[in-house]
Structure formats: structure tokens, C-alpha cells
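Asker: dropping the sequence and predicted coords here.
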Amino acid sequence: MNPEKEHWRRGVEASVIYNRLHGDLKVPFTYRVPGGQEKEPDHEGEGQGGEGEGAREVWPASLAAFPLGQRIADARRHYARGRLDPGRIRQLEALGMIWSHRDVAWEEGLTAARGWATENGHLLAPLDAVYRGHKVGIWLKNARADTRAGTLAPERCEQLEDIDPAWCPTWPVEWQRAFHLVRRHLDAGGTLQIMAAFQKPLSFAAFSAATVARADRCAVRSEQFAAAARGELETVVHEVLPLDGAVLAHQKMAAGEVFGRIVLTP
């Protein structure tokens, strides 16, 4: 009997059972197959059997104490060095093996993002958003930063755009989130109170940013910043009032009498 092949066979057997229990092969490095009446630990090392349930089914005595976590880590290392047999690669991939720790982190983040979007209808999560323990708001913030820096792989951008085409606007995320909420309110039959100043006969073009190529949107934004640097942009000032006119300024805005900005001067 070939000891190495036998060790591999036991590793595959343990992997199959672990995958059946957990749905993946994200095995902690210190994980060993439980034996006797030990409970099956979850990814945080706590039993999943629940109080009074005793040991979970499944693990044969022949696999007790098998170092599955170390075995999976060894397989990843051999794979990275090009030393893992193609047949063995196929065996592990069929069980959901992810070869890179970064890929594992990405898949976990993507799953959390997809779940959050399903519950909220969009992928414009605030920074403190959490989905089942995963800090999805921070994860999305980092993904946007990588996208704007051009370091996020195109296929990963596509994965996020499939969830929400407007997940990474070139303008503030807060504005896009508010826009989504307003649109959802209107789609549900709600109404908006439009200020009188905006009911003047104006002609403008409206379009969906999702229909414009990202490179074109970036080019427009760059030109806007350049125009601002050249002093070519002007703020529309409706009226200038003294500082003690703050109450009046709020009243004018509430009455819809303002088109532009009200400036308060000391």
C-alpha cells in the first residue's frame, strides 16, 4: 500500500464529508476530524449540533483526528507551486475548493453583498452595513476604491454590476442611494412634493448612467474637475442675506422660492 496515496484517499473522504456538512471546503487550518462523541465544530470552532443533540452523525472512526485543515492548506501550497496532479485538482474543485485565500475572501464578500442587495433592493450599502456578521458596507467601499483605481479584475466588476448596475457611481454613493429610495417610493405609488421653483418650464436631457460606459463617465468627471480648476464653473446664487436672516432663508427654501443657493454673510 502506498502511504501517500492512502493519506490522499483519507483526505478526499474527509473533504467529501466536510463539504456535505458545511457546503464548502473553507476548512480552518487547525481543524481535525472529531472523534468519539465530539460535536462537529463550525467555522468558529463551536458545535453546530445544538444543546442536547449529542454528537452529529457522519464521521467514521477511521478518520478520527485526521488533520483536514492542514491537508487542505498543503493542497493549496502544492497547487500554487504547480506540483498538484491534475486529477487531484479536479477532485477538489468538484467539492468546491477555492485555491486562493483572497478568492475565498472575495467569494464570502460577494455572497454577503448579494444577500444584502436581495433584502434592500440595491448595492449602495452604508459604511456600517452588516449582513450575517460580514461587514458588507466596508467590503463594498474597498471594492469601489479598487474599481476606481483600476485594480479590480473586470470579471469581479461584472459580478457586482450583475447585482446592481449602479453599485459604483462616479458621484457620491449617498446621492445614488437617495435616488434609489425616491425611485422605489414612486414605483410603489408614492408622490413627491416638488418645489415651485423647479416647476418652471425647463428643458433638460435625462439618461441612465448605467447605459454610459464607465470610461466615458470617468472622462466627463475629469473634465468637470478640470473646468473647476480653470475657474469656468459658477455657483448659481439666488440671494445673499445677512447671517441673522437664516430663518428667512429656510422659509424661502421651504416655500419653493429658491433656485440656486442662498448665501449668508456675517
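Answerer: Perfect, thanks for sending it. This one's a predicted model, so the numbers in the text were calculated from it and none came from an experiment.
Asker: CA atoms for contacts and neighbours, from now on please.
Answerer: Noted.
Asker: quick one: the helices in the chain?
Answerer: Ranges of helices in the chain, per DSSP state H, are 3-22, 68-80, 86-94, 101-120, 136-149, 154-163, 173-187, 214-229, 246-254.
Asker: use this one as the comparison:
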Amino acid sequence: MLAQFMRLRVINPEGAYWRHGIETAGRWLRETGNTVLRVPYTVVTPEDWGGVGGYPLGQWIAEQRRAYTARTLEAGLVPGLERLGMVWSEQDAAWTGSPSPSGTPPPAATSSPRPPQPGTGI
């Protein structure tokens, strides 16, 4: 998997590499029915996806997040990712209840009241 990722980076110049990632992310959204880009790191697109088959999408998404956090992601690229529903921080998304990778929101953190304990008054 790492070899695929490195081959894509060495063979494709940065602009073509980024466009390929965006194209693959759009296809992933269409194929999965998700509305946000919360792609597990290990996701590699199926080979039968043609020109975007076998692409290490999870690694590409993680790289975009790292660059965004480090403020090294070219500002002009951010809107394209945001239009696709990029989740910039998995941790923030978990706290805000953003949709999960399956497209459904995570279970709400609820605390149901404990039943009173006999003889304790609580």
C-alpha cells in the first residue's frame, strides 16, 4: 500500500496528484453514498474503479488534513475539499456529532439517570 502511495507521488507531479485525489474522493462519495469525507486511513479504492482504481484514498485524505493543520496546504485547494465535505479533524467531528464514515451520525453521548439505590436516598 505504501509503495502504491509513493509511486503515485513520484510519477505524478503535485498538481496532477492532487487532482487525482480530488477525483477519487468524489467517486468515493458517489459510490458509498456518504456526504462527508471521513475516509479511514487504510482505504484503497477498488481496482475496478478505472482511472481512480487502486488509489490510496485514506492516505491522501490524511495527508491533506496534515497539510491543512500545518498550514502548508495551498489555500486555493481548501474550497475544493470543503465542497466535497472534508472533515478536517476527526476528533472535532466526533465531539460535534458530525456524520461517521458510514454516513450516519455517531451515537449521542447520553447519560441515563441511575435508578435510586435502596437505603441510600440517591
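Answerer: That came in fine, so what should we check first? Owing to the predicted nature of the structure, the values given are computational and were not obtained by experimental measurement.
Asker: circling back: out of the helices of structure 1, which is closest to Val237 of structure 1?
Answerer: helix 246-254 (12.5 Å; Cα to Cα).
Asker: so where in structure 2 does the closest one end up aligned?
Answerer: Against structure 2, there is no aligned range for helix 246-254 of structure 1 (TM-score structural alignment).
Asker: same question for stretch 185-194 of structure 1.
Answerer: Following TM-score structural alignment, stretch 185-194 of structure 1 has no partner segment in structure 2.
Asker: and what of stretch 218-225 of structure 1?
Answerer: The aligned range for stretch 218-225 of structure 1 is empty, by TM-score structural alignment.
Asker: Asp24 of structure 1 corresponds to which position in structure 2?
Answerer: Using TM-score structural alignment, Asp24 of structure 1 sits opposite Val36 in structure 2.
Asker: apart from its neighbours in sequence, what residue is nearest its match?
Answerer: Leaving aside its sequence neighbours, Val36 of structure 2 sits nearest to Gly85 (Cα to Cα, 6 or more residues apart in numbering; 4.2 Å).
Asker: any idea how far Asp103 of structure 1 is from the equivalent of the one you found over in structure 1?
Answerer: When structure 1 is aligned by TM-score structural alignment, the residue opposite Gly85 of structure 2 is Gly96. Separation of Gly96 of structure 1 from Asp103 of structure 1 (Cα to Cα, to the nearest Å): 12 Å.
Asker: which of these two has more residues huddled nearby?
Answerer: Taking neighbours as other Cα atoms under 10 Å, Gly96 of structure 1 and Asp103 compare with Gly96 leading, 16 against 11.
Asker: wait, that one sits on Arg20?
Answerer: No. Counting by Cα atoms under 8 Å, Gly96 of structure 1 sits too far from Arg20 to count as a contact (10.7 Å).
Asker: so how far is Pro46 of structure 2 from the residue nearest to Leu29 of structure 2 when sequence neighbours are not counted?
Answerer: Spatially, and ignoring its direct neighbours in sequence, Leu29 of structure 2 is nearest to Thr35 (6.4 Å; Cα to Cα, 6+ apart). Counting by Cα to Cα, the separation of Thr35 of structure 2 from Pro46 of structure 2 is 19 Å.
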